Each structure stands twice: as structure tokens, then as C-alpha cells.
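Engineer: Below are the sequence and a predicted model; questions follow.
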Amino acid sequence: MIRIDFSKLNPLEKEIHESLKAAALHRSSITIGDAAELCGCSISKISKFVKKLGFANYKQYMQFLYEKELSPRDTTGELERLHRFLEDFDPALVTAFIEEMEKYPKILFFGHGPSYLAAEYFEYKLRFSTGKYVNALSEEFMAENLLDSDTLLVILTTTGAFRPFKDLYQSAKAQGAKVLILAEEYNQSLLETSDQLIWLSKHAQPRELKPHEKSRTVFYIFIEEVAAALGREKE
């Protein structure tokens, strides 16, 4: 589970990222020592930067820069995959999600196909645990009519490959809304259409399944943990 949040970076750290991103275009590999030299800073600073951005270590950040697959493809069944997901579950991401959500009086959940059903369930659970305006939507034009600077738009997507979110993201930014994507499988292109990306599982579903054929169980587990944490806060 990874939470990638560029908004947490200061100007120097953003400059480090842009420098390494540019270097990766014409260099086949960049060691952490090379990175420190390119950016004119210490190895320690590079290490702290990648962890602040949301990666476990420098190696994982490099996989991201070179657009390499970050998650292994499971050959086991769905129950075994979910068992591995639960073993890796990070409660800190639940806390981070709630902290982000509490900043906004209006929460919109958005999803296509089966992901919309998960968004509806999220709406149902949060109506009982928050006093916020909460709504689940599956049509972009409906979401665009509700977006404003008081809105956190949460997009649920398993793969991010079914349909792009570029137009919705641009509408959200034009109206001052914050966009957070909850994705099950890592997809680097989602970073271009979100302010924050929470990648829920490193255990991907079988490649041969189409996006609408993949399970949404990971979303429901995360939703239940968020609702339970909110319930404990009320008590």
C-alpha cells in the first residue's frame, strides 16, 4: 500500500523530482549516489525525499520513474491474494484518508461500472459516520456540477485503464476541488489526474481479466476500515 502525495513536497524536493525525472529519460539507471550528485544534495536527503513522497525506498521510486511494474502478478486464487493483502494492510493509510476527508465539508465519490457500486457503498457508510455532504456519482457531468473549493473528489478505480479521468480532473482543478484517487492496481498515469494517489494493493489480479471483471473486494475492506475508525472517533 502506497500513498503518493506531491503536495507534501517543498519547492526543493519538487525540484529534485523534476531533475531525476528528466535524467531518467536519457539514463538507463541512476544510483542513489548519482541522484545526490545530480541534485547537489546528500544521499540522506534523497532517501528522505522518496519516503516523504510516499515510496518505501529509493529502489521503488526508481521503478516508478522508469515506469516499471511495481506489483507482482499473482498466480494464486483470489482468497490467497486477499490473504496477502490483509497481511500487508497499513492502517496509517486509513488515518491519512480520514485526515484528508476531514478538511472538506463535501465529499464526492466517483467510479465507473463496479467501482461505482463501491462508491455507493462508501457513500452509504459515511452518511452514518459523518455530518458531511456525501454523494456517489457515475457520470462526469453530474460531478462537474457539484465541484467547488469545499469538495474532496474521491475517484475509485481498480486499474485506471477503463476510461481516463483527465477531463474530470481538469474540471475539478478549475473549480478549486481536491482530487484523491483510490486505486487497487498501480498505474502511473493516474498521477497526472490526481492530487493524491492511494495505491491499495501490491498483489495484482490476473492480467487476463478485463477491468469490469476484476473484484472490488479490496475497496470494501478499505471502506469498512475507514467506517470503523470513524466510529471509534465518535465514541
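Structural biologist: Nice, thanks for sending it over.
Engineer: Could you use CA atoms for every contact and neighbour count after this?
Structural biologist: Will do.
Engineer: where do the strands sit along the protein?
Structural biologist: Here the chain has its strands, by DSSP state E, at 2-5, 106-110, 133-137, 151-157, 178-183, 196-199.
Engineer: just those strands: most buried one?
Structural biologist: Ranked by mean neighbour count, the strands of the chain are led by strand 151-157 with a mean of 25 (mean count of other Cα atoms under 10 Å).
Engineer: Grab the longest helix from the chain for me.
Structural biologist: helix 217-234 (DSSP state H).
Engineer: let's bring in a second one:
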Amino acid sequence: MKIQMEHLNDLETKIHAHLIQEAEKHTQLTITEAAEIVGVSPSKISKLVKKMGFSGYKEYLRFLTGQELIKQKKINDEFSRIQSFMESFDYSSVDYLVDLIQHSEKILLLGYGPTDFCMEYFEYKLNFTMNKNVIRISQPSLIPDLVTEDSLLLVFSVAGKFADFTPIFEEAKRHHAKSLLVLEELNNQLSLDNSEVIFLTKSHQNPNLKSHEKTRTILLMYIEEVIRELSKENYHK
């Protein structure tokens, strides 16, 4: 923690020096008592400690009395959401996808917008992890020419709200191929008859964000766990 003494004027420096001496004798010094001792208002003491870089008087007193400072954690909403995801992560979803990949000869990967970069990364890792025919599909229109009976069509999306998945899953069904949609956010509005969906979280990112503005952190974390499990399985073979 940085103590910003250089920001203090002469009076504030004298107040601080006086309180250091008082705190040696009185370790439970309240802000009101401190103000009375140096002849200023409690609000003046409060402004002083904030100016020095402390979160408040209690932290300042801990500093004066040589106690360990308690680090104040500042965490944004997205970090909290990711933390919640990690704490309640369901590994059965990883095991299920790993099993599907292992029992398929061809892996077709599809993602829209920035999610396509996740699929590019997934393709790269899969190609180095196992001996499978892995193809990242750049355009949904290519699916009819690529999907076969031994294929696994994997579609990843953050919310599933900005694309119509029905035609591509119907195409996979027509070729008797296995298909799976992996969504980060829970979406109760999807109407995909007879299609399998994995929801990675029950949470949602900021609803004011456009699709390209949303993070893909959780999708990538899931991909990493799948790759890690596949690597472990292949190592033991």
C-alpha cells in the first residue's frame, strides 16, 4: 500500500505526527478522540486519512498501531460472475463433451462473431491433442458439404440470441450426425426440438452489451477444461 505523505500540507503533517505518538499510548483511539486531541473536527481526520491513501479511519488506526492492514478487494461484476462459475462448475458437462469427441471421427466447430476466434483456438488445441479430423466452419452454409454420419457438430455461443440454429441442427440430423450447442448464458427462449444444449451458467452478462461486446472468458475456460481432460485421457492410453 502506498502512503501518500507528499500530499499533506504542514498542518496535516503535524496532525499525523501527533496521532502517531497518541496511538502508541492509546491503541483503541477513536476518530472522535483523535479529533479532540489535535483540535480539529472528525471530518478533518477523515479527509486526512483518505488523502494519505487509506480506505478509512479504522485502516489508518491499524497502520498507526502497527497492525496488519486488511486489503480491500475491489472486484467488478464480471469477475464476480466468473468466480461464481468456477465455484459451482459442473464437471459432468466436460466429461460428456469429451466422450462425444472421443467417439466421433470428424469434429465440426462453429461460432458466430468473436466466438469464432474461440473456435479457432479450440481447433488448434484439438489438433495437437488428438488424431481427429477437426474443422472450424467459417460459414454455416458450408455445413451441408462437411457434415457426415460420423461427425460431431459443436456450436458455441454466449447467449444464442443473435443466430438461428435450427437449420444447421436440422442439417446435422438429416445426415444422422451428432450435434451439441454450448451456451454460456441460460436462455429459456430457445426452441430447438430434439437438440442437445449445455448451459454453462445460470447468469447473464450486462444486458446492455451487444453480442460483440460480451466476454468469451467462460467459453474459453470450458474449452480449456475439455482439452485438459482429453490430454489426460490420451496420456493414459
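Structural biologist: Yep, that arrived. Only a predicted model underlies this, so the values are computations on that prediction, with no experimental measurement involved.
Engineer: picking up where we left off before, now do the longest helix of structure 1: which elements does it pack against?
Structural biologist: Contact partners of helix 217-234 of structure 1 among helices and strands, from 3 or more Cα pairs under 8 Å, 6 or more residues apart in numbering; DSSP states H and E: helix 91-101, helix 114-129.
Engineer: so can I have JSON lines of these showing distance to L200 of structure 1 and mean neighbour count?
Structural biologist: Output for these, formatted as JSON lines (distance: least, Cα to Cα, whole Å; neighbours: other Cα atoms under 10 Å):
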{"stretch": "helix 91-101", "distance to L200 of structure 1": "9", "mean neighbour count": "15"}
{"stretch": "helix 114-129", "distance to L200 of structure 1": "14", "mean neighbour count": "19"}
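Engineer: As JSON lines, those with distance to K173 of structure 1 would be great.
Structural biologist: Below are those laid out as JSON lines (distance: least, Cα to Cα, whole Å):
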{"stretch": "helix 91-101", "distance to K173 of structure 1": "17"}
{"stretch": "helix 114-129", "distance to K173 of structure 1": "21"}
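Engineer: Which one, of those, ends up nearest to K210 of structure 1?
Structural biologist: helix 114-129 (11.9 Å; Cα to Cα).
Engineer: Could you name the helices and strands sitting against that closest one?
Structural biologist: strand 106-110, strand 133-137, strand 151-157, helix 217-234.
Engineer: Dump the ones you listed to a markdown table, plus distance to E123 of structure 1.
Structural biologist: Formatted as a markdown table, these follow (distance: least, Cα to Cα, whole Å):
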| stretch | distance to E123 of structure 1 |
| --- | --- |
| strand 106-110 | 7 |
| strand 133-137 | 6 |
| strand 151-157 | 11 |
| helix 217-234 | 10 |
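Engineer: what about those, which gets the closest to T76 of structure 1?
Structural biologist: The nearest among these, by Cα to Cα, is helix 217-234 at 16.0 Å.
Engineer: mean shift between the closest one and structure 2?
Structural biologist: Averaged over the aligned pairs, helix 217-234 of structure 1 sits 0.9 Å from structure 2 after superposition, using mean Cα distance after the TM-score superposition for structure 1.
Engineer: how close does the spatially most central residue of structure 2 sit to L220 of structure 2?
Structural biologist: For structure 2, the residue sitting closest to the mean C-alpha position, by Cα atoms, centre = their mean, is I82 at 3.3 Å. Per Cα to Cα, to the nearest Å, I82 of structure 2 is found 12 Å from L220 of structure 2.
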